[in-house]
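> Give me a 3D structure for the following:
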Amino acid sequence: MELMEDGNLMDKVLILIQRDMEYYNKKQTVLQEIICPGIVGGRLDFPRSASFAAVKLVLWWEEEFLAAYRRGSGFMQGEVGKTESSLTTTGGCGGIVKASDPSKFITLITKSSDELLGHLHVLTQEALDHADLTVLTGTIGAAALLKNCLWCYAQNTENPKLEDGDKLLKCQKKYQDMGEALAERLLDLHCRLLSLYILQDSDSLDWENQKAFCENERGSYVVQMWWLYMQGTKEDLWNTVPPKMAQRVFSGMLNESLTILTVRYSQARPSEYRTPLHTTDISNLLLCVYKLLPSICNSREELMGMHLNSQSKILRDVHSKCQELLTCLILRGSPLESLYKVFSKGLDKVSIFKPRRSGEPCPWFVFAARGLFPDYSKWDELPEATELILELTVLLSQPQPNWAQLLKVLLMKNCKIYLLLLTCSIAEHSKSSLNLQTDKSGKEKCNGFLCSGDGTCRNVDTTANYLTATHYYDLIYSLSHVVLYCGNLGDFERVLMKAITGQENWFQCFERRQVWNQIRPAWYLSITDLIQPHLSPIIGTVLSAMETGASMYQACSIVLQSFVQIWQCLHPAFTRITQLLQDLLPTSVTPLGDSVLLHLLISALYSELLKMKEEQAMGLGEALCGVDEDNKHTKEIQELLEEATNCMEYEPDTKGCKRVEDNLQILEILVSDILMTDCGKRSLKVIQHFVKNNSDWLLMKLRGGDTDGANLPNVVNRRDQPLLHLMFFIGDTPFDQMMVGEWKVNWLDLFGVPMGLSKDRVFAQITSRWEFLDSQFPSTRRQGYIVPHISSLFKQT
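Predicted coordinates for the structure are as follows:
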């Protein structure tokens, strides 16, 4: 789309809106731009894409901000909007700097935002009139992007007139309200489709029919099509609208449609021949919700329905409706003889009337997740594997990576998943003769708007179908980096060193002759990267001294003394891990200066000097690799080691990785520390990508399968299921298991679960059974006395 790039902002905006409308009228769609995946979601809930008009307007706004404030707003992270010098290349006519001021900027922004808001309203009405989801999601993305941009400007304007800042906030509020309103319309559209088309089938919903549905060979079409629609819609939402909004829309769909289904099945009074269909549909529904629910939860406690008072209203509603379905299934689907056995002992002895114990999973969830809870009555302490599986399931179901939850999954339960991944990845990597070094220096922009260009937004080799030595190297580095930032000395010894020292010749990299070697193990590189950010000032200082005539001996002394000066700024994990390595190192290995700490320091500095490719820097690097020879620098080395020892004594040893299970705030702080660096961002991204694409293998290991083979899979598992599989399977479980007899339910055990049911509620469900409704049942069946006996038991109370 060709546009005028020079001239007054309002003139350009009017032309932009005109061209965008012409494009829509011609092609009945909205031209969209992809947003950089590195910023999608987050606290401001950035969209995955936005209309071309919105993206263009943001670029023009940033030029106006630069002209008015002579600095970048911080919203644009790329080459636009960073310095005042950008004005000569991005703004004005022919490179002439724009003349502007904050008041003029506020006026232009408010007017242009109102113009585009009106344009988005027109497109929204067109989308709703034609039920065009593509156009609707495009306008949602535009509103979300402009809302975030206006919020950023409101936080960064420095104008003495407070009303000017209020104008920006009012504009931002308009776009926020528009986005929320569009999300409601999107939810309403999906709910209408569900209620009017998906959940209607006259044949399978004919409960009073005296003929079995499909000869009792399958469940109804309604539940199956509802499951397929929910799965497809979830994928569409995850790939189009902002992640948090997608989650809210999907949770509303699940809650609203579940309301219809719960009322329908709890109030239905099926005939004898339709009772198996009724029971099968409810069991299928509970399994479907069990698979869909993790997408709208944030923890395993929410997933299991524990502590319902602290959960969101929608989650409480979903758990309550599923519990109602389970009650209906137990009282309608259990054999009449089972009811007689339970209630004939006395209603006061039946556990379903007892209140549910606090802090326990919802009974319906335990029923649906029968593979994780083999015994209905023992919920006091969940097995470690069960807690990990549930937490991992929630993590994998989110529309965007949840870094805090990923860290929690890795480190909880004594780092069980972390140790599994690290041990297996080191074992796989050792099979290769290559010891590749991960490339952290490449900073290549993606094609998305707002990309910062630091390389952390790029996918981690998503095109590869096989796991190579590079994959394993990156994974080992990433896992080591994470535990170094979060763990304590005990964690290093129990987790990191346990995996490292289990490999043959792990200590070779600490031989003093290997200090020159640039091919290093991944875990070794993660340790040296702890000090890498502090090396630049040391290099600058010593090279300046050499330029003014300092000898090589003096230069080495300056380096050692600089290490002493910066020691208190280093991450405490560096001192702890070097002490641990020193203790575990075999006596046959001699590191530089007989010190692992000095060996790592010189090794890291040598690598940085080599990158400079200057003769003076490389000469200094070679001299440092022999700094312990001839006892020339014994005093400086001893002073350095003493300083490290003193710092170690004053640093308190924390709880380490156990902190992730103690407090959510501490978990957020830990993950924020990791995300502060490019290495940390990449590390979490590598681990997230691997866990997501190899979740089947990981879940199998947690369940205790393949105990003899600890190897990682050599093929990336992408979990893309074909359409036919989605139609006839709930996850990996086929539909209608209860009808075909593959799901054997122990009904008596279910009556032993406390559910807090009232006797009136139970009796209402029981009397809806066909045996109680059929007047001919008592006289034609030998066990006809059961019906009046059960009725008399409830009428007596």
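> switch to C-alpha atoms for all contacts and neighbour counts from now on
OK.
> Can you name the residues that contact Glu64?
Ser100, Phe105 (C-alpha atoms under 8 Å, 6 or more residues apart in numbering).
> One more: Lys244?
Going by C-alpha under 8 Å, 6+ apart, Lys244 touches Gly41, Asp45, Pro399.
> out of those residues, which is most surrounded?
Most neighbours among the contacts of Lys244, by other C-alpha atoms under 10 Å: Pro399, with 21 neighbours.
> now that residue, what's its secondary structure?
Following DSSP: H, G, I helix; E, B strand; the rest coil, the label given to Pro399 is coil.
> That one and Gln247 touch, don't they?
Yes: Pro399 is within contact range of Gln247, at 7.2 Å (criterion: C-alpha atoms under 8 Å).
> Just the closest of the contacts of Lys244 to Glu642, please.
Glu642 lies nearest to Gly41 out of those, by C-alpha to C-alpha, at 47.0 Å.
> residues shared between the contacts of Pro399 and Gln247?
With C-alpha under 8 Å, 6+ apart, Pro399 and Gln247 have common neighbours Ser295.
> Here is a second sequence; please produce its structure as well for comparison:
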Amino acid sequence: MAMDVSKLASSSKDKLHKEWADFKVSAKVKAKPVCLYAIGGQRDTPISALDSVSTGMCIWEECLKLTIDPTVDRSRGVLPRVPVPKGKPQSPKAALMTAVEQSGNYMLDHVKRISENAFIAGNNKILFVCLASAALVRNRLNTYKDILKQPSSKNLTSALGRCGEMVEFLMQNILSYNCDLLHSALLHDPASHDWTNVKPYHENEKFSESIQMWAFYMQGVRNDLWQYTSPRMSESILASIFTDTLSILVTRYAQIEPSDMRLQHYKADVVAILTIVAATLPSLVASPTMLFSVRIHESVALPIHRRADLLLKVAALKCAPIENVARIFHKGFDNAVKRSGYPDSPTSIESTPNWLTFLNPSLFPRGQSSLRFLGDHQAVYLTLLTVASRPQPQYPLIIRGLLMRKFLGTKTLMEGLHDAPGQVTAGKPCDGPMCMPHLCSPPLIPHTVYAAIAQIVMRCVDWTPALSNLIGPGVKQSGLWDSLDRTQVWNIQRPPWHHALVQLIAPSVVGVVAEVMRAVPPKPPAKPAHPSQLSVRLEHHLAAWTLQLLTGLEGVADSVPLPVIYAAHTINTYLPPTIKPTGGHVVTHLVVNALYSTVNSRESLDQLNDSPITDGQWDMMIAVGERLCSLHDGNYDSHLKQMTQALLFQ
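Presented below is the predicted three-dimensional model:
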């Protein structure tokens, strides 16, 4: 059913006017995040946008869902034809595209007004949010153009052109404002730059305040860019600001002639600058290999390496003892530099830059060209450091960091999460633009992180005992066995390793639960003349549905992942005699846990059913869940035994 989009543009306009009125009074705006799982990608979706723009995008998405037939064949990517209603000049798709174009232009006008005021006031945060908003409008207009497959109109072309111009204009404003501010104010420090003074600067106990402010400012800019703008855009802006200001600092310190009393101050400043560069560089490289070797056009890392190395060489000449300098020049300075410096190639660096070796020779040993020549701990650390520093998840690099060097990264993380406290909560969708509720609902807690690591290991390692070898030692040391007792099926506050194994099994049980849901009537059985008759009838249905769950799992036992069965069998050997799992084995207990977690979640049942379940169905499924908590009463022993045998038969 197509939605009436005639009021979409006016609705968006009202929200924009309200936000503009509030901004004129408070000079503040509210940023609303985009769904975490929609960030980045091929279209470089931003992280957040103005609240009014984000709200407008959510309305666009609802209109799109209702305009396009939800029965579309998604596997083929074919959109159904929508007939043009009588008396209307446009089809629903064309009407939606027109409304989106109009409201998009309103959003751009609104972003322009706010950004002009923010630039005058020097408000970096609002400028970043405005840039992200313009980028989001451009992103969604291009997306709708591809989805709706409407002929390109003059208005759409004009709107996309305006978006591009707005994004470029805001990027230039942000770059010019931040670079000018750093040049004129933050990097200007007369007190600490009196290099000819015969007195030491603060008794040689601190470096220049201008360098400190540069470090703080660059860290703040990076955090704001990572929080608001799109990944590629934020990386480009940060790289431009950083390389520009670094060039100024290198030029300045190359020309300084400090007095003998200010030499310690000069050395402290140079080391501080190199340390700041080393801390910022992982945010600007796509791979940790670029910390060791890089070619021109691959990354901004090459000019940064060149500038930092030049600063170190100049500082070495200025600060080294005179007898060492004389010895080097006696042997030939050009030959010494060529031996220890870069190859004669202006377009690449083939081995560890000298300035990184100078800062940390154990982490950046001399003459190495890639991570494979480093120790295990150094290689894993640099890989995960690069992952954590990037503006968006680098999934191939995450997997590489977890699985490299005999799973060292995985072992370290799991060791810290085995006994981590935290309650397993369902979480709520972010309700931002392009929200994917089934993905963004799980909260970021130790349990979900542990489950994600276990999922990566199971999917990416073609070796059955791998998961067991990683989880087993930590489980044995933790001694948290209570959740594996048959009387604790109801307790969803499980240790992270228990939660992870249940999550790995859950996809195997949803089909069985869906079959049972089809048998559950929308309403409870009709009330008979005597209450005892209703109780008997309900008991009969509950027993039948519980039995259907157990017998159904016998048929799909081969769909339970073999690494999980192997890990469960290993854990079963660790159990003390006081712990008795359901069915007499950990693997059966885990499967029943997965059943109970699915049955006990109304959101999961809504997704498994053809339509949202009724209150009556929910009440009956709660009763089925209670039956699963008391399988040890002896009525289902034979079925549990058969299910255990079917699982272990693999």
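> For Leu187 of the second structure, which non-adjacent residue is spatially closest?
With sequence-adjacent residues excluded and distances taken as C-alpha to C-alpha, 6 or more residues apart in numbering, Leu187 of the second structure is closest to Ser210, at 4.9 Å.
> can you pull the contacts of the aligned partner of Ala132 of the second structure in the first structure?
Counting by TM-score structural alignment, Ala132 of the second structure corresponds to Gly141 in the first structure. Listed by C-alpha under 8 Å, 6+ apart, the contact partners of Gly141 of the first structure are Pro47, Arg48, Ser49, Ala50, Ser51, Val241, Pro242.
> just Cys435 of the second structure next, same as before
Val34, Cys35, Leu36, Tyr37, Ala38, Pro429.
> Which position in the first structure pairs with the third one?
By that I understand Leu36 of the second structure. Counting by TM-score structural alignment, Leu36 of the second structure lines up with Gly38 in the first structure.
> how many neighbours does that match have?
Neighbours of Gly38 of the first structure using other C-alpha under 10 Å come to 23.
> For the nearest residue to it once chain neighbours are set aside, grab the count of nearby residues.
Distances taken as C-alpha to C-alpha, 6+ apart put Cys457 closest to Gly38 of the first structure, at 4.2 Å, once the chain neighbours are dropped. For Cys457 of the first structure, the count of nearby residues is 22 (other C-alpha under 10 Å).
> next one: Met618 of the first structure
18.
> quick one: it from Leu609 of the first structure, how far?
6 Å (C-alpha to C-alpha, to the nearest Å).
> Then Cys322 of the first structure?
Cys322 of the first structure is 63 Å from Leu609 of the first structure, by C-alpha to C-alpha.
> So these two - more neighbours on which side?
The neighbour count for Cys322 of the first structure versus Leu609, taken as other C-alpha under 10 Å, is higher for Cys322 (24 against 21).
> show me where the stretch 601-750 of the first structure has helices.
Secondary structure of the stretch 601-750 of the first structure by DSSP state H, counting those that start in this stretch: the helices cover 615-624, 634-650, 659-662, 664-675, 678-693, 695-702, 723-728, 737-740, 747-750.
> ok, and His438 of the second structure, which helix or strand is that part of?
Secondary structure from DSSP states H and E places His438 of the second structure in helix 437-440.
> That helix: which residues count as buried?
Neighbour counts using 16 or more other C-alpha atoms under 10 Å place Cys440 of helix 437-440 of the second structure among the buried residues.
> and if you look at stretch 486-498 of the second structure?
The neighbour-count check on stretch 486-498 of the second structure (16+ other C-alpha under 10 Å) flags Arg486, Thr487, Gln488, Val489, Trp490, Ile492, Gln493, Arg494, Pro495, Pro496, Trp497, His498 as buried.
> just checking, which of the residues you listed belong to helices?
Counting by DSSP state H, these place Pro496, Trp497, His498 in helices.
> Just put those in JSON lines and tack on distance to Leu534 of the second structure.
Converted to JSON lines, these look like this (distance: C-alpha to C-alpha, whole Å):
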{"residue": "Pro496", "distance to Leu534 of the second structure": "41"}
{"residue": "Trp497", "distance to Leu534 of the second structure": "42"}
{"residue": "His498", "distance to Leu534 of the second structure": "38"}
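> how much space between the match of Leu36 of the second structure and Glu235 of the first structure?
Look at Gly38 of the first structure and Glu235 of the first structure: by C-alpha to C-alpha, they are 20 Å apart.
> how near is the most centrally placed residue in the second structure to Leu317 of the second structure?
Centre of the second structure computed as the mean C-alpha position; nearest residue by C-alpha atoms, centre = their mean is Pro393, 4.8 Å away. For Pro393 of the second structure, the distance to Leu317 of the second structure equals 42 Å [C-alpha to C-alpha].
> can you check Asn354 of the second structure too?
15 Å.
> Neighbour count: these two, which is higher?
Of the pair Asn354 of the second structure and Leu317, Asn354 is the one with more neighbours under other C-alpha under 10 Å, namely 23 against 12.
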